[in-house]
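Enquirer: quick one, structure for this:
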Amino acid sequence: MKRGRTWRGIIAGTCVVLGAGVLFLIALAPATLLDVGLRHATEGRLRLAQARGTLWSGDGVLEVRDETGHAVGKDLSWSLQTHALWRGRLDFAVAIDHAGEAFPVRLSMRGIELSGADFSLPASALGVAMPQMAALGPRGELVFHIAKFSRVGEALSADAVVTWKDASSAVTAVAPLGSYELRFNSVAGALSATLRTLNGPLRLDGHGSWRGSGALGLSATARVDARYRSQLTPLLSLIAVERGDGDFVLQLGPPLGGALSPGGLKEP
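Expert: I've put the predicted structure just below:
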């Protein structure tokens, strides 16, 4: 009996020592390691610039980057929640732009999970994330609400909405063009996106998908009110094909397998 208690004591002591060693390494590991992980997971589209501190606690600038290195970013800070270390995962409290409440981000050997994230970016980020949009010089505000997101292995799951408020463009005097909502849901381990118009003279409707690599594939129709057609046709011609009577069809990112056929899109 004493021998059994002795072995249990040795095992428990070893676990404490190893746990302390892990905490020590995390406390010393530089924050730049987070940039390495982001760069690898997003094929370089998300980066943590000016990273300071350690994995335990730090700050930097979360950037969305295009292939040329052009970036749009927001301040980001994080702190490690130590209670989860014993479960073999890293739980962080993350805040963006020093505003609002921090939201949880969980990293483990299985993948990444986050929930309750609310933040905004300038609409110029659209031109970074979708290079075809750069020619429009997008303006306005992108508001993100991520109720939940996870990537476990190759499987993606999400309940999220991105709203483009008071959308406008550097190449037209018509402003605002409208406000638009892009909603993400999970379908068969990938993300399905639905685009709809909230208001405005330029009405957009479409759908897309993302499987975790490459750019979001989005197919949509655009319809312009008659009184704005002469002003907005040159704008839409930069990224879309005109069907006539103020209707346009556009494809952003990879093609979606026939989505541009006349019956492939839902008319607004």
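Enquirer: can we go C-alpha only for contacts and neighbour counts from here?
Expert: OK.
Enquirer: secondary structure element for residue 254?
Expert: Secondary structure assigned from DSSP states H and E places residue 254 in neither a helix nor a strand.
Enquirer: how many neighbouring residues does the nearest residue to it once chain neighbours are set aside have?
Expert: Sequence neighbours aside, residue 217 is the residue nearest to residue 254 in space, at 4.8 Å (criterion: CA to CA, 6 or more residues apart in numbering). The local packing of residue 217 (other CA atoms under 10 Å) involves 19 other residues.
Enquirer: and residue 217, how far from residue 136?
Expert: 18 Å (CA to CA, to the nearest Å).
Enquirer: right, and residue 169 touches residue 139 too?
Expert: Yes. Here residue 169 reaches residue 139: they are 5.5 Å apart, a contact under CA atoms under 8 Å.
Enquirer: residue contacts, the residue nearest to residue 105 when sequence neighbours are not counted?
Expert: Nearest residue to residue 105, sequence neighbours excluded (CA to CA, 6+ apart): residue 114, at 4.4 Å. Residue 114 makes contacts with 103-106, 148-150, as judged by CA atoms under 8 Å, 6 or more residues apart in numbering.
Enquirer: how about this one, so we can line them up?
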Amino acid sequence: MTYWMRRARAVLPWLLVGAISSGTVLLTRLPAAWIAPQFARATQGHVNLVDPAGSLWHGSATLMLAAGQDATGATLLPGRIEWQTAFWPLFLGRVSMQMRQTEAMPDPVQVEATLKSATVTAGAIAVPASLLAGLGAPFNTLDFDGNVRLAWSPWRTFGTDAFGRLTVSLTDMSSRVSLVKPLGSYEVVVQAQGASSTLDLTTQKGPLLLNGHGTFSRASMSFEGTASATPEQSDNLAGLLNLLGRPTGPGTVALTFVH
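Expert: Here you go, the predicted structure:
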């Protein structure tokens, strides 16, 4: 063994220690802003972290949700979303985070992510009804108000495919274009099945009856349903029904959306 080979062999362990130490310091100092674009990219812009503070390990941000395909109609939630990230899983190529929203989601959820997949444990969050405006017409015209709650089963993504069940509860909804208040309570169930998903709308109670079924994917969306009114409110809701869809019979309109 030559002199230089012996020197290199002696120095190599210290170089490795220095490299690991430097990498560890860099990891511990990663700012919270580093994680914001990762969430936006993974959710196609539906979940965004605004005004991040702290670090990757212990930080917070304002949660902005967008129901549509872009930031149009995005809604900022009051309070802050807070997270804590485990350190050691990163050495296995995995991110492990616990997240909670101080006002809308007090019960924390666990986020596990790798370069190819991600999992979010079951949870629920209350959101403003204004979020519905981001879905476009007719929601942005009707300007709904009421209590909106999102609840989901364990949600998994593999690349661009998603698997899970999302339930949207719309309670005591009203609209600025109707004097009938409340219009009713409704439930929307989204079943993500990989590259495509299904959507089912049902009425829980109220004078405005909404029902339908749809399918959607990254390339297209279609929904077929009906809207009608109970007999005692048919006259008062006639104007609203005309805004919702095309008449198909006495007091009934078709809810058809194709994109």
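Enquirer: got a TM-score for the pair?
Expert: After superposition, the two chains reach a TM-score (TM-score structural alignment, normalised by the length of the second structure) of 0.81; 243 aligned residues with a CA RMSD of 2.8 Å.
Enquirer: distance between the longest helix seen in the first structure and the chain's centre?
Expert: The single longest helix within the first structure, with elements called by DSSP state H, is helix 2-28. Computed by CA atoms, centre = their mean, to the nearest Å, the chain-centroid distance of helix 2-28 of the first structure equals 39 Å.
Enquirer: can you check stretch 133-141 of the second structure too?
Expert: 17 Å.
Enquirer: likewise stretch 184-193 of the first structure?
Expert: 14 Å.
Enquirer: what does that stretch rub up against?
Expert: Against stretch 184-193 of the first structure from outside (CA under 8 Å, 6+ apart): 154-161, 182-183, 194, 207-212, 218.
Enquirer: superpose on the second structure and give me the mean offset of the helix or strand residue 34 of the first structure falls within.
Expert: Residue 34 of the first structure is located in helix 32-41, with elements delineated by DSSP H and E. Its matched residues in the second structure lie on average 2.7 Å from helix 32-41 of the first structure after superposition (mean CA distance after the TM-score superposition for the first structure).
Enquirer: which of the residues in that helix are buried?
Expert: 32, 34-35, 38 (16 or more other CA atoms under 10 Å).
Enquirer: out of these, which one sits closest to residue 201 of the first structure?
Expert: Closest to residue 201 of the first structure out of the buried residues of helix 32-41 of the first structure is residue 38 (38.1 Å), distances taken as CA to CA.
Enquirer: which one in the second structure is aligned with the closest one?
Expert: Under the alignment by TM-score structural alignment, residue 38 of the first structure pairs with residue 39 in the second structure.
Enquirer: now do the contacts for its match.
Expert: 45, 47-49.
Enquirer: over in the first structure, see which of those survive.
Expert: Using both residues aligned by TM-score structural alignment, their matches' CA atoms under 8 Å, the first structure keeps these contacts from the contacts of residue 39 of the second structure: 45, 47-49.
Enquirer: got the contact list for residue 46 of the first structure?
Expert: Contacts of residue 46 of the first structure by CA under 8 Å, 6+ apart are 38-39, 62-65.
Enquirer: same thing but 7 Å
Expert: 38-39, 63-65 (CA atoms under 7 Å, 6 or more residues apart in numbering).
Enquirer: what segments of the stretch 151-268 of the first structure are helices?
Expert: Secondary structure of the stretch 151-268 of the first structure (DSSP state H, counting those that start in this stretch): helices located at 229-236.
Enquirer: residue 142 of the second structure - how many residues pack around it?
Expert: Residue 142 of the second structure, neighbours per other CA under 10 Å, totals 18.
Enquirer: show me what it aligns to in the first structure.
Expert: Residue 142 of the second structure maps onto residue 136 in the first structure, by TM-score structural alignment.
Enquirer: if we can go back for a sec, between residue 169 and residue 139 of the first structure, which contacts overlap?
Expert: Between them, residue 169 of the first structure and residue 139 share no contacting residue, judged by CA under 7 Å, 6+ apart.
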